[in-house]
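**Student:** Here is the input, now give the coordinates:
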Amino acid sequence: MSRAIRTMRLDKEASGKVPLSPGFFLLPSSLYPGEEPMEQGHTVVAASNEAGRTFIRLLLYKQLPVAALTNNKKEAKLLEQIGVPDILHVRTTHTKEVSAPAFPIRRLMIFESSLPLTCQYLLLTARWSVKTIMVITSARHPEAVYKSLGASCVVYSQTGEVGFLLSRLND
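**Tutor:** Alright, predicted model coming up:
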């Protein structure tokens, strides 16, 4: 079966640590406050590392609506090879020129590859109507920075493995 890949440009043109299991911490304790059923929108994933791409594969396997957020062509090509149906291209140097995608977004999950890139993604998506913005990081220090830029919660993972979040996506 052939799948069509939609690629969109999104510039003007187009609290306490709750231990989960060894190596994981959720910041703050409420993971998805007040969310509605999954049919309400896509999960958009900024998968700048292998952990993010693995999570996208899990979402695709579960046949959940997913889109990817990227700022470069090399990463977009990797995401196309994985089979991501919607790839949102953004220019991280022009944070004021980004418009929201045409489809509803339920949650945004940013897998941290660097503090500056994660901050840029948070600034770019600040005006989008998103119920939950989650940052997955292996560093504990950026929590306050990410929260001040709009992250709903920060998940700490030493390995980047956050497959346990899938059970929460169907709630």
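**Student:** rest of the way, CA atoms for contacts and neighbours
**Tutor:** Will do.
**Student:** Tell me which stretches of the chain form strands.
**Tutor:** 6-9, 18-21, 24-27, 42-47, 66-70, 86-89, 105-111, 130-137, 153-157 (DSSP state E).
**Student:** Please render those strands as a markdown table that adds mean neighbour count and distance to Leu169 to the earlier fields.
**Tutor:** Shown next, in a markdown table, are the strands of the chain (neighbours: other C-alpha atoms under 10 Å; distance: least, C-alpha to C-alpha, whole Å):
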| stretch | mean neighbour count | distance to Leu169 |
| --- | --- | --- |
| strand 6-9 | 15 | 23 |
| strand 18-21 | 12 | 16 |
| strand 24-27 | 20 | 15 |
| strand 42-47 | 24 | 9 |
| strand 66-70 | 24 | 11 |
| strand 86-89 | 22 | 19 |
| strand 105-111 | 24 | 9 |
| strand 130-137 | 22 | 11 |
| strand 153-157 | 24 | 15 |
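**Student:** One more, so I can put them side by side:
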Amino acid sequence: MASSNSEALGMTARQGREKQVYNAEGGRIVVGVVPIIQSTGQIVLVTSRKKSAEWLLPKGGWENDETQAQAAAREAHEESGIIGDIPASQPLGTFPHIKMCPVSNFPTCEFVFYEMHVTKLLDEWPEGAERKRDTFTYDKALELLKNKPYMRDAVLLCSLAPAQK
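**Tutor:** Presented below is the predicted three-dimensional model:
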């Protein structure tokens, strides 16, 4: 088992980018999870803070005092109140992403997603007042992520994907 965030986690989300890790081109490295409830075969999604009708995978910045898997587990807790295990040491994949018409051709973000097996959904979590959380079938999650190809591609690589079974 690569990582777990079942240790005691606080009710405060990390803030700021002082410890943020960037790639060689200067793009921010963002880590996240495809959170799967194995007993139901469902995927947990959260709403965006900026667009409350937009569903997303939990994700956030990788900081220099943690591994990518630890950061992904932390972000899952902060954004969606998920506790779980990341069973693989390798991510599902790395997905470059260009945000808001950059001047260069370099990705402004590099997303790294891990599969997480959810063991607990908390009633309260650091960003719970700002986000909704819900569970969806594999197909519905793909539909809801249709405008986020880097997230959709991660779901297509998870253990629920027909090609992975």
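**Student:** How close are the two chains, by TM-score?
**Tutor:** Here the superposed chains carry a TM-score of 0.26, computed using TM-score structural alignment, normalised by the length of the second structure; 85 aligned residues with a C-alpha RMSD of 6.1 Å.
**Student:** Present the strands of the first structure as CSV; the columns should include distance to Ile56 of the first structure.
**Tutor:** Formatted as CSV, the strands of the first structure follow (distance: least, C-alpha to C-alpha, whole Å):
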stretch, distance to Ile56 of the first structure
strand 6-9, 16
strand 18-21, 21
strand 24-27, 19
strand 42-47, 7
strand 66-70, 7
strand 86-89, 12
strand 105-111, 10
strand 130-137, 13
strand 153-157, 16
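**Student:** Next SSE downstream of the longest strand seen in the second structure?
**Tutor:** Assignment by DSSP E gives strand 109-121 as the longest strand of the second structure. Note on strand 109-121 of the second structure: by DSSP states H and E, the next helix or strand toward the C-terminus is strand 133-136.
**Student:** and that following strand, which residues are buried?
**Tutor:** For strand 133-136 of the second structure, the neighbour count (16 or more other C-alpha atoms under 10 Å) marks Arg133, Thr135, Phe136 as buried.
**Student:** hang on, Arg107 of the first structure packs against His42?
**Tutor:** Yes. Under the criterion of C-alpha atoms under 8 Å, Arg107 of the first structure makes contact with His42 at 6.9 Å.
**Student:** re earlier: including distance to His117 of the second structure, could the buried residues of strand 133-136 of the second structure go into JSON lines?
**Tutor:** JSON lines is the format used below for these (distance: C-alpha to C-alpha, whole Å):
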{"residue": "Arg133", "distance to His117 of the second structure": "16"}
{"residue": "Thr135", "distance to His117 of the second structure": "13"}
{"residue": "Phe136", "distance to His117 of the second structure": "15"}
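**Student:** Mind picking the one among those that's closest to Leu144 of the second structure?
**Tutor:** Of all these, Phe136 has the smallest distance to Leu144 of the second structure: 9.2 Å, by C-alpha to C-alpha.
**Student:** Tell me the first helix or strand C-terminal of the longest helix along the second structure.
**Tutor:** Longest helix in the second structure, counting residues (DSSP state H): helix 68-80. Toward the C-terminus, helix 68-80 of the second structure is succeeded by strand 82-86 as the next helix or strand (DSSP H and E).
**Student:** now for that following strand, which elements pack on it?
**Tutor:** Where contact means 3 or more C-alpha pairs under 8 Å, 6 or more residues apart in numbering; DSSP states H and E, strand 82-86 of the second structure is packed against strand 3-4, helix 68-80, strand 109-121.
**Student:** Report the inter-axis angle for it versus helix 68-80.
**Tutor:** On the basis of axes from the mean of the first three to the mean of the last three C-alpha atoms, to 10 degrees, strand 82-86 of the second structure is oriented at 160 degrees to helix 68-80.
**Student:** Ile29 of the second structure is nearest to which of the helices and strands packed on strand 82-86 of the second structure?
**Tutor:** The nearest among these, by C-alpha to C-alpha, is strand 109-121 at 4.8 Å.
**Student:** Quick check: buried residues in the closest one?
**Tutor:** Cys109, Glu110, Phe111, Val112, Phe113, Tyr114, Glu115, Met116, His117, Val118, Thr119, Leu121.
**Student:** dump the residue contacts of the fifth one.
**Tutor:** By C-alpha atoms under 8 Å, 6 or more residues apart in numbering, the contact set of Phe113 of the second structure is Val31, Gly32, Val33, Val34, Ala72, Pro91, Leu92, Gly93, Thr94, Ala154.
**Student:** Mind putting those into TSV with secondary structure?
**Tutor:** Shown next, in TSV, are the contacts of Phe113 of the second structure (DSSP: H, G, I helix; E, B strand; the rest coil):
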residue	secondary structure
Val31	strand
Gly32	strand
Val33	strand
Val34	strand
Ala72	helix
Pro91	coil
Leu92	coil
Gly93	strand
Thr94	strand
Ala154	helix
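**Student:** Kind regards, and thank you for your time.
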